[in-house]
Structures are given as C-alpha cells and as structure tokens.
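K.L.:
what's the 3D shape of this:
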Amino acid sequence: MARRIKPKRWMARVYFRDSAGVRREVTAQGPTRAAAEHRVKLKLSNLPVAGAELSSATTLREALERWVSGLDDGLALNTLRNYKLWAERLSQNLGSLLLRELTAGALDAYLAGIDLPSVRYNQRLTLKMALDEAVRLGALPHNPVLATRPVKTKKKEVRALDLEQVQELRRLVSGLQATPTYSGYLPDLVDVLLGTGCRWGEGAGIRWQDVDLEAGTVTICGTLVQKAGWQADTKTHEVRTLQVPPFVLEVLRRRRSEAREGAVFVFEQGGKSLAYNSARTWLGRALKGSDLEWVTWHVLRKTTATFLDERLGLAEASLQLGHASEEMTRSAYVQRSKQAAFAEALEGLAG
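P.N.:
This is a model prediction of the structure:
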C-alpha cells in the first residue's frame, strides 16, 4: 500500500510478522510511488520471517556457522570434522558476502577458481547444504548453487591386492623388525586388517575386552579417531561381531600372552593407542622402492572385500565389512576383472 504524503514524496507501508510472531509495520519513502514500493520491499527482504534466524542480510559466515551447529550428531566423527573444515574454508574466502549477494554467477566463478576437482566438489556440496537451510528458513527464495556447473569427478578404479601381492606385502612389513624406534606391530596389524576387513581405526582400536579368544571372535564397537582417541561408535553406528580366521586368532593369542599388564588395546605403542599418521609413515617406509608403494591401509579393506566377493559372494563381503548396502561394497570396495571369461556360457547361444 502506498500514498502520496506531500508533493514528490510517497510512502509505502506493509505489515510484517517478526520472529516472535508479532505483527509490525514496515514503511519506506521515495520520490515516486514505484521508488517507495521498491524501498519497502528491500527493507522487507532483509528481515527474517517468523521463526527464522536468517535473512538475506545475513553473512555467509553466519549462515555457515548456524548450519555447522545444527549438524546431526549421528554423523560419523570424521564426516563432521570434514564438514567443519570445508565450512571454515568457505568462511575465509566468501564469509563476508551477504546471502542476497550470493548469485549463481559469483559462486560459479569462485568454484571454477579451485584447481582440484575433489576440493571443488566438497566446497560446492557444503555451499549447497548450507544454502538449502537458508532457503528453508526463508532467507533466500532459491538456492543459487543449483545453477552452478556440477563438478565432474573421475570415479576411482577399485584396486586390491592379489594373493601373490598379499604375501609380498607381509614379507615387506616384516622386514622392519630390526629398525630402531619401531615396536614391531606392523605385520600383526596387517594380518588383523586383512583377516577382518576392518577400517584402520576399527582394527587398530580393538580392545582386549572386545576379543573372545575361546570363541575366536572380535566385536567391532568403536574406532580410533585421529587426534581424538578411541570413540565408542563406528562409521555406520552398528556393532558387529566377526569370526576371525585361524591366522588372526594366532596373532591375537600371541599378543595377549605378550601384552603388558593392564593393556587396553590389542595394538599399543608406549602404553598408548596407535596414531594413524605414525602407522601410515611406517607402512610407507616398509613399501618404499617396491611395486607396492601405491598400497594404503584402506587397500587392505578392499582386498578383503574382493577376496570374499570372489569366493562367497557380494552379500557376505558386505556383511563382513559392515556396509549398509551391497551397492556400497560393489562400487567402492570390490575390484572387478577387466577380462571377460564367459566363453563357455556364451557357447549356448549357438544352440
């Protein structure tokens, strides 16, 4: 609603419900009716709707902080940490911009300036999720990230060890035994990870109270998190009990007999749980100069998945790894043969 209040002066008036639900008046003046209406609309767009905590005048930094504070506690700890790191980077680079200034063009130009596709993908994902929330709260009419160019990332080929390479790996890690300052846990850790298919944090974080030597089982109910120590949770928030093969049971029995009194973890160094960075360094040192330099701790998990899939099937491999779906195991953990060998079956086509 607008009216002339004096020559060449107009006032536009609207009513607005504030965050407490109270009806308030918003006015603006201008030399023309159109100018007054435009100004009142601009003022209105900068105000939060009832029940909201954001407006178009909110900075991206504030929006990101609100989004981070509301992240689900049920997310894996590493996932939460990564979201926070990506949000911090966005705050450093774009945090001073107001939400209304976040056009698709501006965001697309920012993303295009990021060289690494993986970093560009994660920055775009974080922006999308944070601004999705801004849309839900009425601070934005639509999410500008949706109009930016999607990031094309090349799907990594799953690479696992064959049996010959497994034996070579075991030989190489055993070769570190004479190295000073090294406690000798590497061969045993390699065997436990191969024989269980655990993630590094799960395998290195197995506690003696989770081991049943008589039943030959280990219960995976927690994980080691870098710089945070042992956490009573797994990535999928599911506890699973695994029957271990004889070679792993032999490792556990020997380590139990050699463990210090009061030891908490199967794998300890200096009376403390293992550190991922240190373990990664020792593995790299053991494999340096060999044909297996490409191998990481995660490759062992993929090796277990591929081995089980070939012999027992995908369902069993997925169950052993603790995945929520078989598709996850198939797409990200099982190495596929590049050579088709179905000649015998195809012979049936000729009758």
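
K.L.:
From here on, just use CA atoms for contacts and neighbour counts.
P.N.:
OK.

K.L.:
Next, name the residue at the spatial heart of the protein.
P.N.:
residue 79 (3.8 Å; Cα atoms, centre = their mean).

K.L.:
just the strands in the stretch 101-250 of the chain please.
P.N.:
Under the criterion DSSP state E, counting those that start in this stretch, strands of the stretch 101-250 of the chain are mapped to 211-212, 217-220, 223-225, 229-231, 240-243.

K.L.:
so can I have a markdown table of the ones you listed showing mean neighbour count and distance to residue 38?
P.N.:
Formatted as a markdown table, these follow (neighbours: other Cα atoms under 10 Å; distance: least, Cα to Cα, whole Å):
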| stretch | mean neighbour count | distance to residue 38 |
| --- | --- | --- |
| strand 211-212 | 18 | 70 |
| strand 217-220 | 21 | 62 |
| strand 223-225 | 22 | 53 |
| strand 229-231 | 16 | 55 |
| strand 240-243 | 16 | 61 |
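
K.L.:
of those, which approaches residue 33 most closely?
P.N.:
Each of the strands of the stretch 101-250 of the chain has some distance to residue 33 by Cα to Cα; the shortest is strand 223-225, at 61.8 Å.

K.L.:
now stretch 298-311: how far from the chain's centre is it?
P.N.:
21 Å (Cα atoms, centre = their mean, to the nearest Å).

K.L.:
next up, for comparison:
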Amino acid sequence: MARPPLPIGAWGKISRKEVEPGIWRAMARFRDFDGKTRQVERRVPGKNGAAAERALVAELLDRANSVGADVTRESRLSAIVPLWWAEQDDKNLADRTRDRYTDVVDNHIIPGVGNLRMREATVPAMDRFLKTLGTSSGKATAKHAKSILSGILGLAVRHGALDSNPLRDVSPVRTASKAVRALTVDEARALRAGLQIWQEGKNAAGRARPQDLLDVIDVMLATGCRIGEAMALRWSDIDLASTPATATINGTVIFAKGQGLKWQAHPKSEGSRLTYSLPAFARDMLFRRSTEVVRNPYDVVFPSAAGTLRDPSNYRKQWNKAREDLGFTWVTPHTFRKSVGTILANSSGIDAAAAQLGHSSTAITSRHYVERSLAAPDHAEILQAFGATGDG
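P.N.:
Below is the predicted model:
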C-alpha cells in the first residue's frame, strides 16, 4: 500500500548514517510547498550523528516556515505585517508610497486591529474598523487602509491561515468624487498672458516675483506631466535639436522622510516614463532657458534660487499667490494635467488622452482627468425621423 502523502511543510522519520569516517548524514523526506516530497539531508562531522540531525531539523524548520507553517489561525495580524512588508520590498515602491504605507500601518492598522488573531479577522470586524477609521481620520485614509489590509490578509490566505479574504466582502469605502474641471483653450491663453505680466511686477514688499512660474506651467501644458516630474526634468532629458523637439520624463522630485528633498529615479508610475514631442511654445521656452539659465549640479531645468532641487510644495505656494491675483483661484498644478487630458480626449479620443498621461486604463483618465461635457452629441437630424410626416 502506498504511503499517504505528508502534510505540506511536514517531514518524515529522520535517519542517521556515517557515510565517511567521522562524517554523519541525517536524512528525511520533506513535503515542499509545491506538493512534491523530496529527500533532504545534511552532512556534519561528529561522533554519533546528533549534530547532523540537529542541522537537518534546523533546515527542515526553516523550509517549513517558508511555506507558511509560521502563519496560522492563531497568528496575530501584527505578526503578519513584517511578512507583508517583505513582499513590498520586492515591488520597488516609490519613497512617498512607502511613507504613506508606513503611516497607515503604524498609526491606524496596528493600533486598530493589530491584536486580532486571524480567526478573528472577520468581515464584521474589518467592516467596523474601516467605518470607524473613515469617521475619525477621513474616507481617504480608510480607503488606503482597506487596500493595505487586503494585501496583508491575502497573504494570510496564501499561507492557509484564512479560507478567504474578508476584505472582499466589507462595505465599499466611498469617497466624494469632485467633478473634473479643466482649463479651456481660451482660459489657458488668458492665464498665460496674465501670468506673464504678473511675473514682471513686484510683490507688496517691493521684491521681484518668481520669474519662471509660467515656464513650469508651459512644460505641464505641453506634456501633461505632474508638478514633481516637471521639477525633475533635466537638460539631459531634453533634445531640442530633433524635429520635433522632445522631453523625456525619467524621474520626479519628492520629499522623503529622513532624507529631505531628493530626485527619484522613476516617475510616480512606470507608465509615466514617456518621451513627449513638444509643441512649439514649449520648445521655444526651453531653448530660451538653455541660453539664459545658469546650469546647476543637478542638471534640472527648474532649480531653486539657490541652484538646488526645487520643492514642488514651494512652487505651489508661489502659484497660489499668483492665481489669487489673476482670478484663477480654482486652478492647481494638477489642473494643467487635467486640461491636457480633456483637450486630447475631445480632439483625439480617450485612448490618446490615456496614452499621453501614462495611464494603464482609460477608465482612470475618463473618471479623473477629463471634464464632462454637458452638451449631448448633435443627433438632431437622426431624431427628426420621429417627427417626420407622410409615407417617407
């Protein structure tokens, strides 16, 4: 009769044998995570094989832990978080994403449900936690926590500690969605003209205003890139000699905890690493800057006044003052990205807009980056058929 298979992560009887003078082998059958049973052995010098057996047991325990024997229904959620973090380390997370994960895990998930055992991580428990978190810390935080918890408990499912992921059945965390508002062509022209004049003036203290707010905006209007990506644009990323001129988004400027402002060697998403053909107004602006601006050690096109990386947050503060004076108080740096998405969707289709913005799905573009038109398509001639008279 065939022997019944060992459970996953279990091993059979250990045997010892002296294979050479003073060299002992300990061996046992072990059933791996792929369901295959293998012979595992360790050879160690010794008098009677005890050391070889101890080495084998240590190896078998390590292999058993690697297939989930350390995650059970009695494991606390907080004990699984390090395993989840180990999986994230393989994903090359952006620094800001990692900081956000850390904040939500350390300040909300661990204090809120970290002491629950896996058998206690039920749909009602998770639903109650997320609703409470949404009330106390905001729906956006609750939505982020739900995503992270789904990953943590999904890991528990893969290790056999849960039969299914309870996050699949909790109530959706609904956040209020704002209608997309983008600049029309006429508004963009008026804003650019007004900003050009505004930059030439002085502030209330008689000091010169920032001279390059418009230049940064022109890069965003020419590409659809984000403000951090515009600040990270380097002269080495630009080819003004080609026809048309091009600019490649290769990174972004972020503020990382413990590190300060840094140039991140990839944009927000891998899909955003794109080479853009530049319209003439952006090409001409960059050519002018290439002859006027003093180069800096970072090679960025838009450095700070001190020649260092420029903080996107500082740019936003400067822009907030300008927009108040110009009467465009609703316009943020992200509005320019939405304006690019809207004009391309209306002229070339949603696929073209999604490709320009580096989105993996047109649904993202349509929902968050294209202003909805309130005018229905002109089908008056077709619909006239309902009101036609006579036999025709």
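
K.L.:
Could you work out which of the strands of the stretch 101-250 of structure 1 reaches nearest to residue 104 of structure 1?
P.N.:
Closest among the strands of the stretch 101-250 of structure 1, using Cα to Cα: strand 223-225, at 36.8 Å.

K.L.:
against structure 2, where does the closest one fall?
P.N.:
Aligning strand 223-225 of structure 1 against structure 2 (TM-score structural alignment) gives residues 252-254.

K.L.:
okay, how far is it across stretch 306-317 of structure 1, tip to tip?
P.N.:
8 Å (Cα to Cα, to the nearest Å).

K.L.:
Give me the residues contacting that stretch.
P.N.:
160, 304-305, 326, 329-330, 333-335 (Cα atoms under 8 Å, 6 or more residues apart in numbering).

K.L.:
Return the subset of those lying in helices.
P.N.:
304-305, 326, 329-330 (DSSP state H).

K.L.:
Taking these, tell me the two that lie furthest apart.
P.N.:
Maximum distance among those (Cα to Cα): 14.5 Å, for 304 and 326.

K.L.:
more neighbours, those two?
P.N.:
More crowded of residue 304 of structure 1 and residue 326, by other Cα atoms under 10 Å: residue 304, with 23 against 15.

K.L.:
Aligned to that one, what sits in structure 2?
P.N.:
So, by TM-score structural alignment, residue 304 of structure 1 is matched to residue 340.

K.L.:
residues contacting its match?
P.N.:
Per Cα under 8 Å, 6+ apart, neighbours of residue 340 of structure 2: 221-224, 353.

K.L.:
Recalculate using a threshold of 7 Å.
P.N.:
By Cα atoms under 7 Å, 6 or more residues apart in numbering, the contact set of residue 340 of structure 2 is 221, 224.

K.L.:
Next, find the distance separating residue 333 of structure 1 from residue 103 of structure 1.
P.N.:
Counting by Cα to Cα, the gap from residue 333 of structure 1 to residue 103 of structure 1 is 39 Å.

K.L.:
Which of these two has more residues huddled nearby?
P.N.:
residue 333 (26 against 15).

K.L.:
close enough to count as contact, the more buried one and residue 305?
P.N.:
Yes. In this structure, residue 333 of structure 1 is within contact of residue 305 by Cα atoms under 7 Å, at 6.1 Å.

K.L.:
Residue 374 of structure 2 - how many residues pack around it?
P.N.:
Counted with other Cα under 10 Å, residue 374 of structure 2 comes out at 6.

K.L.:
now swap in residue 351 of structure 2 and tell me
P.N.:
Count around residue 351 of structure 2 with other Cα under 10 Å applied: 16.

K.L.:
Repeat that for residue 291 of structure 1.
P.N.:
11.

K.L.:
State the helix or strand in which it lies.
P.N.:
Per DSSP states H and E: residue 291 of structure 1 is located in neither a helix nor a strand.

K.L.:
aligned partner of residue 124 of structure 1 in structure 2?
P.N.:
Match for residue 124 of structure 1 (TM-score structural alignment): residue 146.

K.L.:
Right, I'll leave it there.
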